[in-house]
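K.L.:
Need a 3D model of the following:
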Amino acid sequence: MRLYFIIFLFLCVCSCSHQPENRAHPQPQLNTGKVKEPTAQKPAPLFGYRFVISGDFDGDGKQEKLTEHFCDSTGKEVNKFYTGDYDYNLKMLGSRKCYSFLKCDSILMDAPPIEPLPNFGLYFLKNEGDLNGDGKDEISLVTNKADWSNLNEYTIMTYRHGKWNTLYWFPIWEWQLPDLPLNAYNFKCFGVQEDVVDTGDLRLLKEIGKFKGLVKKIDNKKLQIVYRSPEISSDTIIVKLKDKHPRL
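P.N.:
Alright, predicted model coming up:
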């Protein structure tokens, strides 16, 4: 009897030790078929090159400085471009109501206007020296028009009777001018230089520094210009200042 009881107890212990474990199993993940799309990247702003030139523009024997600015409707200095396409740049130009202007550091004289509007500032600005022998430095400027054309005008301006006047102008192709860096100078609003930003493309900065422009003085009445000729792509001719512009 005692032997049967021992055998019965042994079988009960063995069956209890082999009970299955109560483990939680992970639920299967359902594939909904939806793919998470990457977040769209906004175009990065590009400050754009700002021209700065100095010269004796009013003939008083002192140097004046002309500084290019590009602002939005609040008057804050802002970027000119984006890495988006040209249509996107035009759209942003209009939506922000951006405008460009030149500022003179002398309170005694105004700066020449940047026309026509709308534009992305200047394509070119240069002190040409005294071209007509009046004792004042003349400037040349080309506006970066907000359009899809490669046609443009090279305008020579002189300061006379308290305002800027067009001394001479001629048509050009925009490819006659050097390309501008997308980032070069960073200015606070209204003419105070804040810092200089390394563009990472020093070649463009060097090309701007070496570029002599499209005008060469012959004498006080004549210029040599490189212009968009009606007969050929571009041509170098000698013109008279009194004619105001070449034959078009």
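
K.L.:
alpha carbons only for contacts and neighbour counts from here, please
P.N.:
OK.

K.L.:
any idea which element residue 204 lies in?
P.N.:
If you go by DSSP states H and E, residue 204 is part of helix 202-210.

K.L.:
How about that helix, which residues are buried there?
P.N.:
The neighbour-count check on helix 202-210 (16 or more other C-alpha atoms under 10 Å) flags 204, 205, 208 as buried.

K.L.:
One more sequence to fold, the one below, so I can look at both together:
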Amino acid sequence: MKVFQLVLLLLCFSCSKADKKLNNLKVNFNDTINISKETGEKKSFHKLEKLFCIGDFDGDGKRDTIFQHNFSKLKKEEIENAPDPVKNEWEDIIKWFTKQDSDVYLAFNKTNQDTLHLGTAQGLYCLLNIGDINFDSKDEIAFVVDYLDFSNLNSCKIYSLCNGKWVELKQFNINESAFDFTSTNMMSSDIKNYLEKKDNKWFYKDNLQNESEMQLLKLSKCP
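P.N.:
Sure thing, here's the model as predicted:
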């Protein structure tokens, strides 16, 4: 009888523990919980931020819009939701995007324009229209890719549409800590301490150089 009571007590304890575990599982309605069929592992997903940029990037005098995309070459579809970096291990996020064979790219809102492919990444930290810096009647764009690595060292890339193709005109080093206090939608107007607009002119600073002051941003024309 005592053995039976002991077994019953253990069963009750096990059920109570399981119930408590389920009750403590809090789900944000903006997130989804994905359970792997192979491992039973739970991942908390969130909606990916997709940035956009407005300006005259092809020099036709009309307003263009450039949109950020993240495409899964595995599933042949746009990635709308991905593991939340706040609620998942970074290593697991890297594996997930790698398995998806993701491709971050920038595309126009109209046809017959070049698409800029940036490779496997989580997304972009920022996407800025910095205006016509090299005086060729086209706006340039600046952006920082959110790569799937373990380093805070990164770079800001500046591109222009040259003869119908995206061409990199400049690249300089930054530290990702510049984005630690940006808003959740990352629609910032500059990169604090690295790319800032003052008196209608853009200034920049390379993280790996020893300049104490920011330098005036100058860009060559399309090659």
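
K.L.:
just checking, next helix/strand downstream of the helix holding residue 204 of the first structure?
P.N.:
strand 215-219.

K.L.:
list the helices and strands that following strand packs on?
P.N.:
Contact partners of strand 215-219 of the first structure among helices and strands, from 3 or more C-alpha pairs under 8 Å, 6 or more residues apart in numbering; DSSP states H and E: strand 222-227.

K.L.:
what's the angle between the strand it packs on and strand 215-219?
P.N.:
Here strand 222-227 of the first structure runs at an angle of 160 degrees relative to strand 215-219 (axes from the mean of the first three to the mean of the last three C-alpha atoms, to 10 degrees).

K.L.:
name the helices or strands packed onto strand 222-227 of the first structure?
P.N.:
So strand 222-227 of the first structure, by 3+ C-alpha pairs under 8 Å, 6+ apart, packs with strand 163-173, strand 215-219, strand 235-240.

K.L.:
The first one corresponds to what range in the second structure?
P.N.:
It refers to strand 163-173 of the first structure. Mapping strand 163-173 of the first structure onto the second structure (TM-score structural alignment) gives residues 165-175.

K.L.:
how far away is the residue most central in space within the first structure from residue 186 of the first structure?
P.N.:
Closest to where the C-alpha atoms of the first structure average out (C-alpha atoms, centre = their mean) is residue 48, at 2.5 Å. To residue 186 of the first structure, residue 48 of the first structure is 9 Å away according to C-alpha to C-alpha, to the nearest Å.

K.L.:
Next: residue 66 of the first structure.
P.N.:
From residue 66 of the first structure over to residue 186 of the first structure (counting by C-alpha to C-alpha), the distance is 15 Å.

K.L.:
Compare these two (neighbour count), which wins?
P.N.:
Ranked by neighbour count (other C-alpha atoms under 10 Å), residue 66 of the first structure and residue 186 place residue 66 first, with 23 against 20.

K.L.:
how close does that one get to residue 228 of the first structure?
P.N.:
Counting by C-alpha to C-alpha, the gap from residue 66 of the first structure to residue 228 of the first structure is 27 Å.
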